[in-house]
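**Student:** Prediction below, plus the sequence it came from.
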Amino acid sequence: MVEKGMPLELFAFMAWRIWNQRNKVYVNLQSSPLHQVAKQARAMLAQYQMTTWTAELQLGSSGIRGTRWSPPQAGFVKINFDGAVFSNANSSGVGAVIRNHDGAVMASCAEKLNEAYKAEEIEALAALKALQLAFDLGFQNAILEGDSLGLIKALKADDHNLSPLGLLVEDVKLAASNFVSLSYSHIKRNGNSVAHNLAKHAISIPDFQVWMEDVPSHVVSFLHSDVVHLP
């Protein structure tokens, strides 16, 4: 299956795919036949290369820098979150991914909500779900990062707001108080692509799903785009 002179990137995708299929067998989920692994790895590599090329074009044409995902300091995890609204289906989705200082995935999740929330509300709900997941998994030192500048500013502010959105913000702050150390960080959308695509993936699941040390296969290319520039 492993060819002599195989590019390192293809080898990495193939190794991940084998490991992913092994995990599915371990938890009694349907897995792909072994002979399809190489074909699937090549398809994932092609998607990754296209995603990276597109992102570089966008960065170059816009002149925007500093929008790439960056890892947290050692001893911390970074929790990225995002929300999506599916108006035609009268539903919404939230997505979150937890990564360590090496960029390795600790866990990820997606949840489908049977209501089309306002954009700012679903962002707050995504932040809340992300913190709940991280706390349930035992993480105590974290950075919560999202692409909604308004929400991040509200979370950093000391004032209280009794509006429906304000109450959601207070729920997030309450969840954050359970951590030993937690800070908030804003990042532009193209640096939050993993969480964004997890949120969009929610439309295709019944309710709530968690991936331990993993993400759905179609999100892997965005995951690799985040870490390919890391030393």
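**Tutor:** Arrived safely, thanks for sending.
**Student:** rest of the way, CA atoms for contacts and neighbours
**Tutor:** Noted.
**Student:** how far out from the middle of the chain is the host helix or strand of residue 155?
**Tutor:** Assigned by DSSP states H and E, residue 155 belongs to helix 149-156. Taking Cα atoms, centre = their mean, to the nearest Å, the mean C-alpha location of helix 149-156 is offset from the chain mean by 19 Å.
**Student:** ok, residues contacting that helix?
**Tutor:** By Cα atoms under 8 Å, 6 or more residues apart in numbering, the residues outside helix 149-156 that reach it are 120, 123-124, 146, 169, 172-173, 184-186.
**Student:** Okay, buried residues for it please.
**Tutor:** Under the neighbour-count criterion of 16 or more other Cα atoms under 10 Å, helix 149-156 has 151-152, 154-155 buried.
**Student:** Tell me the one among those residues nearest to residue 179.
**Tutor:** Checking the buried residues of helix 149-156 against residue 179 with Cα to Cα, the nearest one is residue 155 at 14.7 Å.
**Student:** Endpoint to endpoint, stretch 175-192 covers what distance?
**Tutor:** The first and final residues of stretch 175-192 sit 21 Å from each other (Cα to Cα, to the nearest Å).
**Student:** before we move on, what about stretch 130-147?
**Tutor:** 14 Å.
**Student:** second one coming, line it up with the first:
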Amino acid sequence: MFEKIILLCWAIWHSRNKRIFEGKHTEAVEIVAFADKYWKELHAATSVVLQPGVRSDRNSVRWEPPENDVVKINFDATCVRQPLDPTSAEAKAAVLAVHLARERNWTKVIIEGDSFVVISAIKGTSDSRAGYGNIIMDIQRISEDFEEFRVQHILREGNRVAHEVASLSKQGDYHLFDLPPLIHSVISLEMC
């Protein structure tokens, strides 16, 4: 119960900031509904991770290559340069991955990320009426164009390469096939 109260206080504070800095007014009923929905998403995400039997040795998490005729794209919010909340940034990174797959005419695609909330929303197992809901609906719409489309969750430790490559975007432009030695060493560690 205490966590719900804290979450509601955060939602009120967030709404207050939107009103002050963006001029957007939110009704009290909407704030409560947002906090309730957010609580349910948070509870769904954490209940899976905290279940008995879920792998607790996070260091043993490794990136797994896809089947031969499938392209896997790992996404990470670090590549998003817009000022967004973390979940919206993860959703934006996911839609960028889907757009890349479509632009490259890849027909069998897996997108993989470390945001359980975003992955669940794309799969349709959680409500996507949050601020990033339009991004999720865009991903779901585009996914129908692929012959095969899968979405997978991976723990952050297994998504390190995507995180490191994405963080390069903060340092400026880079060519995907001319990555710094740090990235090559991270990839080598992942493949061991």
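**Tutor:** All right, it came through fine. Predicted model only: the values in this text are computed from it and were never measured.
**Student:** and of the buried residues of helix 149-156 of the first structure, the nearest to residue 19 of the first structure?
**Tutor:** Nearest to residue 19 of the first structure out of the buried residues of helix 149-156 of the first structure is residue 152 (Cα to Cα; 35.9 Å).
**Student:** residue in the second structure matching that closest one?
**Tutor:** Matched across to the second structure, residue 152 of the first structure falls on residue 119, judged by TM-score structural alignment.
**Student:** I'd like the distance between that match and residue 65 of the second structure.
**Tutor:** Residue 119 of the second structure is 18 Å from residue 65 of the second structure, by Cα to Cα.
**Student:** Map residue 218 of the first structure across to the second structure for me.
**Tutor:** Going residue by residue (TM-score structural alignment), residue 218 of the first structure aligns to residue 182.
**Student:** element containing its match?
**Tutor:** Element membership of residue 182 of the second structure, judged by DSSP H and E, is helix 181-191.
**Student:** Can you point out the buried residues in that helix?
**Tutor:** Using 16+ other Cα under 10 Å as the test for burial, helix 181-191 of the second structure gives 183, 187, 190.
**Student:** average distance between that helix and the first structure?
**Tutor:** Helix 181-191 of the second structure, aligned to the first structure and superposed, deviates on average by 1.5 Å (mean Cα distance after the TM-score superposition for the first structure).
**Student:** list the contacts for the match of residue 218 of the first structure?
**Tutor:** Counted by Cα under 8 Å, 6+ apart, residue 182 of the second structure has zero contacts.
**Student:** so what's the residue nearest the centre of the first structure up against?
**Tutor:** Compute the mean C-alpha point of the first structure, and by Cα atoms, centre = their mean the closest residue is residue 195, 2.8 Å away. Counting by Cα under 8 Å, 6+ apart, residue 195 of the first structure touches 80-82, 95-97.
**Student:** Show me the two of the residues you listed that sit farthest apart.
**Tutor:** Pairwise distances among the contacts of residue 195 of the first structure were taken by Cα to Cα; the largest, 9.4 Å, belongs to 82 and 97.
**Student:** circling back: between the buried residues of helix 149-156 of the first structure, which is nearest residue 65 of the first structure?
**Tutor:** Nearest to residue 65 of the first structure among those: residue 152, at 19.9 Å, using Cα to Cα.
**Student:** measure the equivalent of residue 180 of the first structure over in the second structure to residue 101 of the second structure for me?
**Tutor:** When the second structure is aligned by TM-score structural alignment, residue 180 of the first structure is paired with residue 147. Going from residue 147 of the second structure to residue 101 of the second structure by Cα to Cα gives 12 Å.
**Student:** Which one's more surrounded, these two?
**Tutor:** Taking other Cα atoms under 10 Å, residue 147 of the second structure and residue 101 do not tie; residue 101 has more neighbours (21 against 10).
**Student:** which one in the first structure is aligned with residue 166 of the second structure?
**Tutor:** Per TM-score structural alignment, residue 166 of the second structure is aligned with residue 199.
**Student:** Which residue ranges of the second structure form strands?
**Tutor:** 71-74, 108-113, 148-153 (DSSP state E).
**Student:** for those, which one sits closest to residue 56 of the second structure?
**Tutor:** Residue 56 of the second structure sits nearest to strand 148-153 of all these, at 15.6 Å, using Cα to Cα.
**Student:** just to revisit the earlier point, need the overlap of contacts for residue 147 and residue 101 of the second structure.
**Tutor:** Counting by Cα under 8 Å, 6+ apart, the contacts common to residue 147 of the second structure and residue 101 are residue 107.
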